[in-house]
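S.K.: mind looking at a prediction? Sequence and model below.
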Amino acid sequence: MFTIAIIGRPNVGKSTLFNRLVGKKLALVDDQPGVTRDRREGEAKLGDLTFTIIDTAGLEEGEALSLAGRMRAQTEAAITQADAIFFMIDARAGIMPDDRFFANLLRRADKPLILLANKAEGRGGGAGALEAFELGLGEPVPLSAEHGDGFAELYAAICEALPDLTAEEPEAAEAAEAKTFADDEDGSELDITKALRIAIIGRPNAGKSTLLNRILGEDRLLTGPEAGITRDAIGVDFTWGERKLKMFDTAGLRRRARVEDKLEKLAGADGLRAARFAEVVVLLIDATIPFEKQDLTLADLVAREGRALVIALNKWDLVEDRGTLLRELREEAARLLRQVSGVPVVPVSGVSGEGIAALMEAIFRVHETWNKRISTAKLNRWLASALETTPPPAVAGRRIKIRYITQLRARPPYFVVFGNQLDHLPESYKRFLMNGLRQTFDLPGVPIRLSTKTSENPYAERRSKRG
């Protein structure tokens, strides 16, 4: 499979084209320029072509250490990675000085280059597409990423630019079809051949991008002292040992009352979406100011969404008296986060790399717990013992009778209790059962679901007729 990077100045429609090709609204799109900052990869489909597409930040001039300069470095890394380049201009605006400057830059990259005149719908767009000939990059492909026009011409341009890579061998096609079929099979059992989806969330400036770069061993994501650099939830595929992983870096999440900027709202929603679709969520907390109210709110959100949770204490290299503080923070997590009792709390440093191996081990362990299934026989042996030592209370003089328990599904562990009068079972007794399940069957760090089902009384209808 080949790779194409979309390059261009800000606000020419790169993210709109990216979303159109991957078939999902993965990249944030807004009218204001500079929305995209990191490079984002996705699997694109165009006709019978399947390839990796990279969305990049708008090319801007700037000092190397400035935010614009660091964004440009990410774009240059995408150019190096790509087999071909989409150079996109805004056909309505016409050729701008920056377009000429960056066209010369891309010409030196010595990669197959396809010139795209986006927003070419209408009279103004058509004139701008003709103007693109001045760049000396060959015939422009007029298209509308927003409306889906011009994609047949785009397909032909890709095939012409990459003839060897677009002529797929029959064996490769069969392998891709087999992979698609395998990916469609779903089950709740642990499958280590599939990529484990992990989302890193936390407050702004907790160090999420720095930590992920350290895990990857490269400066894959844009970092810096400025708060709010990350906007999109960026998914990165890699392997750790023999495990395939897809880890998502997300925007910093503040309390909604404090969020006024439209882009921050979009970025926050994108981050929460990544957390909802992850299997394991790493809540990154600044160890120098731990367990703020927003940290607890995010942990509760993860539990309500039924995701496995790991708490990472970042900036551990700045902490003194580590042993005492770690013990206190683990006790605090146990007290404040009873809904995920036993959640792993791992000290890390995105700057020095300390604790990375322990963090990955905790992620794999909690994921295995999240997928855990317990046999009905073991559950009912435990239930009999629990009922004998602590029977449920009577309600209005009538005894609540619990008959048996079974696990309905995993991801997270979900149990159903059957019996009589269970509609009146107190919440305190349900918590007692869930705590017993967690302790007996070793289920730390994952939310537990418990529902009740009252057995129907076959004599109830007969009694009502007699009455």
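M.R.: Arrived safely. Numbering: from 1, shown residues only.
S.K.: every contact and neighbour count from this point should use C-alpha atoms.
M.R.: Will do.
S.K.: and the strand or helix carrying residue 433, what's buried?
M.R.: Counting by DSSP states H and E, the element that carries residue 433 is helix 427-440. Of all the residues in helix 427-440, those buried under the rule 16 or more other Cα atoms under 10 Å are 430, 433-438.
S.K.: residues touching that helix, excluding its own?
M.R.: 382, 386, 392, 443-444, 448, 450 (Cα atoms under 8 Å, 6 or more residues apart in numbering).
S.K.: next one: it to chain centre, how far?
M.R.: 31 Å (Cα atoms, centre = their mean, to the nearest Å).
S.K.: neighbours around the nearest residue to residue 441 once chain neighbours are set aside, how many?
M.R.: Distances taken as Cα to Cα, 6 or more residues apart in numbering place residue 374 nearest to residue 441, at 8.0 Å, with adjacent residues excluded. By other Cα atoms under 10 Å, the residues close to residue 374 number 15.
S.K.: take the one below as the second:
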Amino acid sequence: MSFTIAIIGRPNVGKSTLFNRLVGQKLALVDDMPGVTRDRREGEAKLHDLSFTIIDTAGLDEGPKGSLTARIQEQTETAIALADALFFVIDARIGLTPADRAFADFARRADKPVLLLANKSEGKHGELGAMESYALGLGDPIQISAEHGEGMGELYDAVSKLVPPTEDEDEEHEETDEERAARPIRVAIVGRPNAGKSTLINHLLGEERLLTSPEAGTTRDSIAVEIEYKGRGFRIFDTAGLRRRSRIEEKLEKLSVADALRAVRFAEVVVLMMDAQNRFEEQDLRIADLIEREGRALVIAVNKWDLMEAQPGQIAGLRRDADHWLPQVAGAPIVAVSGLMGEGIDRLMQAIVQSYAVWNRRVPTAALNRWFEGAIANNPPPAVSGRRLKLNYITQTKARPPSFVLFCSRADAIPQSYLRYLVNSMRETFELPGTPVRITLREKANPFAHKRKRPN
């Protein structure tokens, strides 16, 4: 594991802004409201020629044992235990507070190298606050502005004494097929608030890595965790619950939802979690439609199945309901699980692997041509305005998801109903359940179009 640094400090001193600056992406949510970050988040930081793992943590705070605040604090303490060094961040514009002094003692007790960062140091007020920080006894403060990128050179000088420089490879390494197969599958877990997403991931990890609570909206950031399950690697993203847009009022929830949607776009397989007692509600269908439009492989997990009264034919009923409500992803795997009790986890992970394989599938050209001729013979395209539509041939252009180009005479005249027929027939013939199938229409060039008619 690479050298690891945890960013700690009281709430709203700019820890997540610094995290985003170092990883080069806006991964962590940032807002003026204190306490936005709850779970710890890891990223690969780059500071000139230095590479290291950086951990963003929740603001150090105190709360009664068992409360959400206390459990957030436990997440921060775990990050400190995993780290090789600490960035202790203060707000230079505000100056030292009693909380800063208390948590400075906490940082010293960790018995690890601590770099004192006086953030928001731009301007005269920031300069005065940075001078105050000498009183913490953590050495010389490094004056930075995480938002504007100031002081990164001084930060580099301090970090370089802890982290060895990364040697650049002279030759570019080309990824082999074996390496691609060994790459973790990127999986996003999405659903309505309080569907049990974090509880499921905690069970997979075998530890309370992600905060859970009966209160909806506990998860805010999209947190990525690495797991290995039966020899296969997975990078799983826990996301905030997705509600209807009309119900989202707070700015922070809008940021959380945007972060969840970004996780969907970067995922390869998306697990849509539903509550077993309130499944296939309107918002579930909207989320499934979004996943299909983004072109991701879909697995449906019906959670809290342990709360359902056992009845014959329940699983078959789930299959019928899924195909009825989600015809655009017909055949998508649907698994009954209990994230709390660990029921159905094996089936869920197997469904993810199978959906990933289907999403990457390429259809042999010969088989595709035979299917195409048979599909047209069994159900010819309709005539439009008295003119017959001619479908010439079809070819697969890419996988992830399976995408095809259909060459035809009049692309704008082919009805959507006929395209749905081709997609459904293709799903059945080539075993493409659940994954989005894309067919793009392209008019075949007329080789005689450029020639003028000869005069009589």
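M.R.: Happy to help now that I have it. None of these values were measured; they are calculated from a predicted model.
S.K.: so what number do they get for TM-score?
M.R.: Overlay of the two chains. TM-score (TM-score structural alignment, normalised by the length of structure 2): 0.96; 455 aligned residues with a Cα RMSD of 1.9 Å.
S.K.: circling back: check for me that the residue nearest to residue 441 of structure 1 belongs to a helix.
M.R.: No: counting by DSSP: H, G, I helix; E, B strand; the rest coil, residue 374 of structure 1 is not part of a helix but coil.
S.K.: what's the counterpart of it in structure 2?
M.R.: Correspondence of residue 374 of structure 1 to structure 2, assessed by TM-score structural alignment: residue 363.
S.K.: how about the strands in the stretch 51-200 of structure 1?
M.R.: 84-90, 113-118, 141-142, 196-202 (DSSP state E, counting those that start in this stretch).
S.K.: tell me which of those strands lies nearest to residue 246 of structure 1.
M.R.: strand 196-202 (4.9 Å; Cα to Cα).
S.K.: against structure 2, what's the mean shift for the helix holding residue 433 of structure 1, could you check?
M.R.: Its aligned residues in structure 2 lie a mean 0.8 Å from helix 427-440 of structure 1 after superposition (mean Cα distance after the TM-score superposition for structure 1).
S.K.: quick one: that helix aligns where in structure 2?
M.R.: Mapping helix 427-440 of structure 1 onto structure 2 (TM-score structural alignment) gives residues 416-429.
S.K.: also stretch 281-300 of structure 1?
M.R.: So stretch 281-300 of structure 1 sits over residues 270-289 in structure 2, by TM-score structural alignment.
S.K.: cool, and stretch 327-347 of structure 1?
M.R.: With TM-score structural alignment as the criterion, stretch 327-347 of structure 1 aligns to 316-336.
S.K.: would you mark the buried spots in the matching stretch?
M.R.: For stretch 316-336 of structure 2, using 16+ other Cα under 10 Å, the buried residues are 318-319, 322, 325-326, 328-336.
S.K.: so how far is that stretch off the chain centroid?
M.R.: Distance, centroid of stretch 316-336 of structure 2 to centroid of chain: 23 Å (Cα atoms, centre = their mean).
S.K.: list the contacts of it.
M.R.: 280, 285, 288-289, 292, 298-303, 305, 315, 344, 347-348, 351, 355, 433-436.
S.K.: in helices only, show me the residues you listed.
M.R.: 285, 288-289, 292, 315, 347-348, 351, 355 (DSSP state H).
S.K.: show the buried residues in those residues.
M.R.: 285, 288, 292, 348, 351, 355.
S.K.: could you find the closest non-adjacent residue to the third one?
M.R.: The shortest distance from residue 292 of structure 2 to any non-neighbouring residue, by Cα to Cα, 6+ apart, is to residue 436 (5.7 Å).
S.K.: need the contact list for the one you found.
M.R.: Residues near residue 436 of structure 2 by Cα under 8 Å, 6+ apart: 292-293, 295-297, 328-329, 359, 401-402.
S.K.: and the gap between it and residue 359 of structure 2?
M.R.: Per Cα to Cα, to the nearest Å, residue 436 of structure 2 is found 8 Å from residue 359 of structure 2.
S.K.: need the residues touching each of those two.
M.R.: Common neighbours of residue 436 of structure 2 and residue 359 (Cα under 8 Å, 6+ apart) are 296-297, 401-402.
S.K.: so which of these wins on neighbours?
M.R.: Most neighbours among these, by other Cα under 10 Å: residue 297, with 30 neighbours.
S.K.: would you mind measuring from that one to residue 423 of structure 2?
M.R.: From residue 297 of structure 2 to residue 423 of structure 2 the distance is 16 Å (Cα to Cα).
S.K.: is it correct that the residue nearest to residue 441 of structure 1 is in contact with residue 408?
M.R.: No: judged on Cα atoms under 8 Å, residue 374 of structure 1 makes no contact with residue 408 at a distance of 9.9 Å.
S.K.: tell me the centre residue of structure 1?
M.R.: The residue lying closest to the centre of structure 1 (Cα atoms, centre = their mean) is residue 274, at 3.3 Å.
S.K.: distance from the lengthiest strand in structure 1 to structure 2 after superposition?
M.R.: Among the segments of structure 1 that qualify as a strand by DSSP state E, the longest is strand 401-409. Here the mean offset of strand 401-409 of structure 1 against structure 2 after fitting is 1.3 Å, by mean Cα distance after the TM-score superposition for structure 1.
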